[in-house]
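*Asks:* Sequence first, then the predicted structure:
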Amino acid sequence: MKPHLLLIEPMMPAVEKALDESYVVHRWQKDELPKDAPIRAIATGGGTGVPRAVMDALPALEIIAINGIGTDAVDLVEASRRGIAVTVTRDVLTDDVADLAMALMLASMRDLLPGDRLVRDNLWGKQVLPLARKVSGARVGIVGMGQVGQAIGKRAQAFSMQVSYFSRRNLDLPAFPFVSSLPALAEQSDILVVAASGGAQSRNLVDRKVIDALGPDGLLVNVARGTVVDEQALVSALQEGRLGRAALDVFTDEPNVPDALKTMPNVVLQPHRASATIETRQAMGRLVLDNLTAHFAGSPLLTPVTPLF
């Protein structure tokens, strides 16, 4: 008999087809849960995760397979207590996230969006854009130096950027100097890139003090989680000229974005799509499927989240 699985976030058609072939798939309809279904698995995304009420309503739940690397929307303590396995799709989306971080840097520093609009509006030759900022050789500070942070650092070095980082501990990375104070890192950086994990431990890590240290000529790039940055402090700093630019792929209350950010010419916005390429989403979906297959076959999981206790 096929195991019952709850699909919380839609996935690529080929992945959903494979799920339908191997499982009795129940597609989540907001707050509605299938009645009397012995659901043993959940496939979800990092953004939605698993609402605690859903987890509590599924006594037979054995595994949560996250299509992403974020675990802040899953109660890992409760999952560990109940012996529910949790997997992510680490390793396969690192390049895409790092690529987008670089794209956001370039788009913001070189004013690519204002230039695009000027051409489309037939204003080339009629209006002149202000001079942009140089990217090569800029000083880059990276907040969070896991796989994504290190991949961003390597790409930045290809632009002759001076790269340093802040993390919970010194990782002794030969190519990247560690800075033990986040405000100090921001103060010595032209660009601050947020690549830290989300969750309670990093909420509002980038606060007003950090933003002010980055300063009126600085650029803040966030490809991590919206909650890592104090969004209101960010908006205020941009409005008041205490921060020069921002380039954001993530927000505190997605898909809701502060209206003020939408009207600022010095802000680049993306709809949380750092891993949104065909190749990477296929690889992520395959890893979700492989983790589920391994679980129900009694084999070791490919990319489990480390138990909290």
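*Replies:* In hand now; what should we look at?
*Asks:* From here on, just use CA atoms for contacts and neighbour counts.
*Replies:* Fine.
*Asks:* Show the subsequent helix or strand relative to the helix or strand containing Ser108.
*Replies:* Using DSSP states H and E, the element containing Ser108 is helix 94-109. In the C-terminal direction, the helix or strand that comes right after helix 94-109 (DSSP H and E) is helix 112-120.
*Asks:* hmm, back to that, just checking, what packs against the helix holding Ser108?
*Replies:* helix 147-158, strand 219-222, strand 245-248, strand 267-269 (3 or more CA pairs under 8 Å, 6 or more residues apart in numbering; DSSP states H and E).
*Asks:* for comparison:
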Amino acid sequence: MAQIHTNQTLSVNLPEVLVLGPPSIFRIYEKHLSQKFMLLKPWESPIPLEEFLSIHAQNTTAVLTSSVVAYLSSALRLLPSVRLVVTSSVGLDHIDLKECRRRGISVAYAPSVFSADVANLAVGLWVDVLRKISAANCFLKTGLWPVKGDYPLATKLGGKRVGIIGLGRIGREVAKRLEAFGSKISYQSREKKPSVSYPFYTDVCELASNSDVLIICCALNDQTYHLINREVLQALGRQGVIINAARGAIIDEKALVQFLQEGKIAGAGLDVFEHEPNVPEELLELDNVVFSPHSAVFTEESCKDLYDLVVGNLKAFFSNKPLLSPVQFDDFMR
């Protein structure tokens, strides 16, 4: 427990929480968190990260992190006293779950806070790509309408065959929204969902060959890394569109660039990229690709809900109560 002083010079004891990640991720609720916890923020220290961690190694029992922290596993090796990792993300690809279970480290995540917002953005990207909203907006703003006349025809939304990869919380939310468009939905997942009537495919290529649009909603792990490769894109075909609001590395980005450049698929809507924040220049030059900067999860409302969940998990941990959203290791380590 760390001791701090308020403006009234009163001493209060607050539980220590080590924050690992870019400060921009946590600024949206950092002020409120600091009223409840003593936040250890390496980016405010002049000393190197490893030295900072070694100074706090023995007393740090809780870590708050995010999906963009690639160095989390190496950091945890320097923190022998950690008993909880709270991540502000749905995805868990940045956390070594096997090592956490071996060490008895509990993990809490945000499995449902963002589901509706991510689904909304994924469907929004789909609408934008097919109806060419962003491209038409650019066409108008750059003064091409009076010069070139009518804008090229877009593509109808209704009746499209949409294949969803990963029918978890977000995938189901996407499917629910697509039903309103009259989409013909099918899906691929680790296993068939007993309560779902959509056609199920075990093979992603087979799903792609029977879809006009692929929407990626699965987690990134060893099995899904570059799941969308040349074979899948080839199966999707020249009229096909791919939407990704999950994780960038699920798609072989080099293959995607080539297929888009050569017209081997029709378009893409991308909220995530393989090497964020770097986006291939070749992609940026294409008007049949719609982008957002990994922002699907961020709305004012979702940030408030996330703050409540993060605080709830941390409070539960320091009070020796059950976590609000614990990771069930067996569900992610099959």
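*Replies:* In hand now; what should we look at? Just so we're clear, the structure is a prediction, and the values are computed from it rather than from any experiment.
*Asks:* before we move on, back to that, dump the helices and strands packed on helix 94-109 of the first structure to CSV, plus mean neighbour count and distance to Ala65 of the first structure.
*Replies:* Supplementary listing: these in CSV, determined by neighbours: other CA atoms under 10 Å; distance: least, CA to CA, whole Å:
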stretch, mean neighbour count, distance to Ala65 of the first structure
helix 147-158, 20, 20
strand 219-222, 26, 25
strand 245-248, 25, 27
strand 267-269, 20, 29
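*Asks:* of the ones you listed, which approaches Ala196 of the first structure most closely?
*Replies:* For these, proximity to Ala196 of the first structure was assessed by CA to CA; helix 147-158 is nearest, at 7.8 Å.
*Asks:* so where is the host helix or strand of Ala75 of the second structure in the first structure?
*Replies:* When secondary structure is defined by DSSP H and E, Ala75 of the second structure falls within helix 72-77. Correspondence between helix 72-77 of the second structure and the first structure is established over residues 51-56, with TM-score structural alignment as the criterion.
*Asks:* ditto for stretch 232-246 of the second structure
*Replies:* Matched against the first structure by TM-score structural alignment, stretch 232-246 of the second structure falls on residues 210-224.
*Asks:* How about stretch 307-314 of the second structure?
*Replies:* Under TM-score structural alignment, the alignment places stretch 307-314 of the second structure onto residues 285-292 of the first structure.
*Asks:* can you check stretch 126-134 of the second structure too?
*Replies:* Aligned by TM-score structural alignment, stretch 126-134 of the second structure falls on residues 105-113 of the first structure.
*Asks:* and what of stretch 204-220 of the second structure?
*Replies:* Mapped onto the first structure using TM-score structural alignment, stretch 204-220 of the second structure covers residues 182-198.
*Asks:* residues of the matching stretch that come out buried?
*Replies:* Of the residues in stretch 182-198 of the first structure, those buried by neighbour count under the rule 16 or more other CA atoms under 10 Å are 182-183, 185-198.
*Asks:* can you check stretch 49-56 of the second structure too?
*Replies:* Judged by neighbour count using 16+ other CA under 10 Å, the buried positions of stretch 49-56 of the second structure are Phe52, Leu53, His56.
*Asks:* and the next element down the chain from the helix or strand the first one falls within?
*Replies:* In other words, Phe52 of the second structure. Counting by DSSP H and E, the element that carries Phe52 of the second structure is helix 49-56. Remark: after helix 49-56 of the second structure, the chain's next helix or strand is strand 62-65, criterion DSSP H and E.
*Asks:* Output the contacting helices and strands for that next one.
*Replies:* Helices and strands touching strand 62-65 of the second structure, as assessed by 3+ CA pairs under 8 Å, 6+ apart, comprise strand 16-19, strand 84-87.
*Asks:* still on that earlier bit, now the buried residues of stretch 49-56 of the second structure as CSV including distance to Asn288 of the second structure?
*Replies:* Supplementary listing: the buried residues of stretch 49-56 of the second structure in CSV, determined by distance: CA to CA, whole Å:
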residue, distance to Asn288 of the second structure
Phe52, 46
Leu53, 46
His56, 49
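*Asks:* of all these, which comes closest to Asn120 of the second structure?
*Replies:* Using CA to CA, Leu53 is the member of the buried residues of stretch 49-56 of the second structure that sits closest to Asn120 of the second structure, with 38.8 Å.
*Asks:* Contacts only, for that closest one.
*Replies:* For Leu53 of the second structure, the contacting residues are Ala75, Leu78, Leu79, taking CA atoms under 8 Å, 6 or more residues apart in numbering as the criterion.
*Asks:* give me that answer again for 10 Å
*Replies:* Leu53 of the second structure sits next to Leu18, Leu40, Pro42, Ile47, Thr60, Ala75, Leu76, Arg77, Leu78, Leu79 when contact means CA atoms under 10 Å, 6 or more residues apart in numbering.
*Asks:* and which of the residues you listed is nearest Asp330 of the second structure?
*Replies:* Scanning those for proximity to Asp330 of the second structure, where the rule is CA to CA, the winner is Leu76, at 21.0 Å.
*Asks:* Just give me the neighbour total for Leu129 of the first structure.
*Replies:* Neighbourhood size, Leu129 of the first structure [other CA atoms under 10 Å]: 10.
*Asks:* right, I mislabeled it, should have said Lys148 of the second structure
*Replies:* The number of residues packed around Lys148 of the second structure, counting by other CA under 10 Å, is 9.
*Asks:* Return the residues in contact with it.
*Replies:* By CA under 10 Å, 6+ apart, the contact set of Lys148 of the second structure is Phe139.
*Asks:* Check the gap between it and Arg131 of the second structure for me.
*Replies:* If you measure Lys148 of the second structure against Arg131 of the second structure using CA to CA, to the nearest Å, the figure is 19 Å.
*Asks:* do Leu84 of the second structure as well
*Replies:* Counting by CA to CA, the gap from Leu84 of the second structure to Arg131 of the second structure is 46 Å.
*Asks:* neighbour-wise, which of the two wins?
*Replies:* Comparing Leu84 of the second structure with Arg131 by neighbour count (other CA under 10 Å), the higher total belongs to Leu84, at 23 against 16.
*Asks:* Let me see the contact set for the more buried one.
*Replies:* The contact partners of Leu84 of the second structure, by CA under 10 Å, 6+ apart, come to 17, 60-64, 100, 104-108, 313-314, 317-318, 323.
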